[in-house]
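> Turn this into a structure:
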Amino acid sequence: MSSCNNSIPQPLIFVLAGIPGLASSYGWFSVAFFLVFVMTVIGNVTIISIIRVQMSLHEPMFLLLAMQSVVDLSVVSVTVPRMLGIFWMNAKEIGFNACLMQMFFVSFFYVMESGILVTMAFDRFVAIWKPLSYTAILANNMLVKIALAVLARAVAVLTPAPILAKRLESFQTHTIAYSYCAYMAVVEIACGDVSNHIVYGLMVTVLSVGFDLFFTILSYGLILHTAFWIPTWEARGKALSTCGSHFCVIALFYSPVVISFLVHSLGYHMVPHVQIFIDNLYFLVPPMVNPLIYGVRTKQLWEQVLQILHCLED
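Got it, this is the predicted structure:
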């Protein structure tokens, strides 16, 4: 329950606070965020282009990587321009309906990426468990079905968010203490009984991130178990090396969520601007770093990148 002595009706416009307490550093933040945005676009467009052009890369692992790159581009497209608007032009106002749209798509793409990551973990398990049947099990029609299932889940679990938020009638303030519209950030400033919103937020977390993290850990447990029975150390190391890039991406993607969860569970209270900064990392760092990890650690992609650079030099 949250009660308000001086509540305001549902506003036509919300004000995004940016990163409270760090307004004097917005110039530096804007440079960092802009560079992250540019590197993310260049890296992911390069990955998508290479996979699209090279027929030899039209296999499950790389097609899933292309899907991930599309989602990464979508994530930064719905978050970073708004943040840069705040830092550069003090453009903090956002319409109520526009806020609901951003709220939906930010969470939608995050849940999509989480679903793709667990699918990639399953892909690596199949590659080690049944290497000879790998392409048959994960044929193109199966990948399409998996992609549609990931998409359908994201739509199903997140469509209620803007509908529920639209029903909030009064608020403590029209200022959202974030640099983007997030569902729980809007709920936190609402008046009245918001228990159903909190339950819904927990359900989304469990049915998406919690579910995916559990099955990702399970997949890697099975991968280690399967690899243990490979007779030679050389073959075992080669099999596990194919999982290295994906494991790094998983650790990077879930670490901020796990850290934030543990901090709250242990009763610690972060300084607000630190909490908001960590929340921004959810949507900034993985999309930028993922192409670098895959490009460096995946031989086929690295060879194509080197070929492109060589052509540019000529």
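
> CA only for contacts and neighbour counts going forward, please
OK.

> who touches the residue positioned nearest the centre of the chain in this structure?
The residue lying closest to the centre of the chain (C-alpha atoms, centre = their mean) is Tyr110, at 3.7 Å. Going by C-alpha atoms under 8 Å, 6 or more residues apart in numbering, Tyr110 touches Val75, Phe283.

> looking at this, Phe14 is in a strand?
Yes. Membership of Phe14 in a strand is supported by DSSP: H, G, I helix; E, B strand; the rest coil.

> what about it, how many neighbours?
Around Phe14 there are 21 other residues, counting by other C-alpha atoms under 10 Å.

> how about the strands of the stretch 51-200 of the chain, start to end?
All strands of the stretch 51-200 of the chain, identified by DSSP state E, counting those that start in this stretch, fall at 93-95, 170-171, 175-176.

> Could you also give me the structure for this next sequence, so I can compare it with the first?
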Amino acid sequence: MDLTNHTTVSEFVIAGFPSLQKNRIPVFVLVLTIYLLTVTGNMIIVFITRYEISLRTPMYFFLGNFSLLEICFTSVTVPTILVDLIRENNIVSFTNCLVQIYFFHALGGIECLLLAAMAYDRYVAIRSPLRYNIIMSSVVYGQLAAWSWATGLVLPLIPVILISQLNYCGTNVVDHFFCDILPLLRLVCNRTQLNEMLSFFICTFILVGSFTLTVVSYAAILITVMSIRSTDGRKKAFSTFASHLTVVCIFYGTMMFIYVRPTRNLSFNMDQIVAVFYCLVTPLLNPIIYSLRNKEVKEALKKVFCRKRVELK
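All right, here's what the predicted structure looks like:
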């Protein structure tokens, strides 16, 4: 597809964070540190769930997929932030901008669907522990993961293709720290109602649909947790449940604030602040809350490290 035939703009300038330019070095170090910690933490989860036999269960299969997804998701946006902090003009080509939009929304959609699948897995484990292995067979959880990835990868194609056909004129400055649909539509010369409504519908379908399934699953889990007679058992279960729910609320809350609203009149400065949470904060919290605080994961890590030490000797 020859994109240059449909636009008078061949490249975009990412506005980034102009107010942080005076402190760009410490901010760069902070963002880079968060990014490296996020990638390292999630890589540990991917490795340990793949190679430790004791963790080859549906729950850790989903966690391994989720951690791999987080590595890819953060790598779509964070490098752009880092480049913006060390260069005054962060210029991206029209094609690269569209590629970033596609992968950002595709990976974000997959994350929503995987969160719903993970919540359903925990619901089955707590509500039907005796039938858990039958309900969540390798075929079932494999299909859930495959459908999550396939659906997330397919749905953003149509909005991105339509955006590529629009005419861009005037300023080429994207008022964001990465290429996204709504900031890009602000630069379009012609009418964009169809693109906005389509993007709104797809985001609503994925976000609200997966959020509803997740909330229903967690509500059922909460009812089960509250019925536990042991105070210590209920406190322990509720602690894990609350931490998981916190990550889910942060992720869905920030996403819905930006994408599930039928208006473009709100401040994009606020969008940038909110976007930082789901691009930097939640990917850092996920491996800590979902896996590294887990006793089974800790034990598996000890086994792997001990095994490696023995092999080295």
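
> And the TM-score between them?
The TM-score (TM-score structural alignment, normalised by the length of the second structure) is 0.87; 304 aligned residues with a C-alpha RMSD of 2.8 Å.

> related to what we said a few turns ago, which residue lines up with the residue nearest to the centre of the first structure in the second structure?
Tyr110 of the first structure maps onto Gly108 in the second structure when the alignment is built from TM-score structural alignment.

> before we move on, back to that, would you list the strands of the stretch 51-200 of the first structure in TSV and tack on mean neighbour count?
Putting the strands of the stretch 51-200 of the first structure into TSV (neighbours: other C-alpha atoms under 10 Å) gives the following:
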stretch	mean neighbour count
strand 93-95	16
strand 170-171	20
strand 175-176	18
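
> Reformat the ones you listed as JSON lines; add distance to Ser195 of the first structure.
Listed next are the strands of the stretch 51-200 of the first structure as JSON lines, based on distance: least, C-alpha to C-alpha, whole Å:
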{"stretch": "strand 93-95", "distance to Ser195 of the first structure": "25"}
{"stretch": "strand 170-171", "distance to Ser195 of the first structure": "15"}
{"stretch": "strand 175-176", "distance to Ser195 of the first structure": "19"}
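
> nearest to Met142 of the first structure, of those?
For Met142 of the first structure, the closest of these is strand 93-95, at 40.6 Å, according to C-alpha to C-alpha.

> what stretch of the second structure lies opposite the closest one in the alignment?
With TM-score structural alignment as the criterion, strand 93-95 of the first structure aligns to 91-93.

> just to revisit the earlier point, out of the strands of the stretch 51-200 of the first structure, which comes closest to Ile223 of the first structure?
Counting by C-alpha to C-alpha, Ile223 of the first structure lies closest to strand 175-176 out of these; the figure is 43.4 Å.

> So what touches that closest one?
The contact list for strand 175-176 of the first structure (C-alpha under 8 Å, 6+ apart) reads Phe14, Val15, Leu16, Ala17, Ala185, Val186, Ile189.

> so how far is it off the chain centroid?
Relative to the centre of its chain, strand 175-176 of the first structure is centred 23 Å away, using C-alpha atoms, centre = their mean, to the nearest Å.

> just stretch 54-70 of the first structure next, same as before
For stretch 54-70 of the first structure, the distance to the chain centre is 18 Å (C-alpha atoms, centre = their mean).

> all helices for the stretch 151-300 of the first structure, in order.
Applying DSSP state H, counting those that start in this stretch to the stretch 151-300 of the first structure gives helices spanning 160-166, 183-188, 195-205, 211-228, 233-241, 244-265, 272-297, 299-313.
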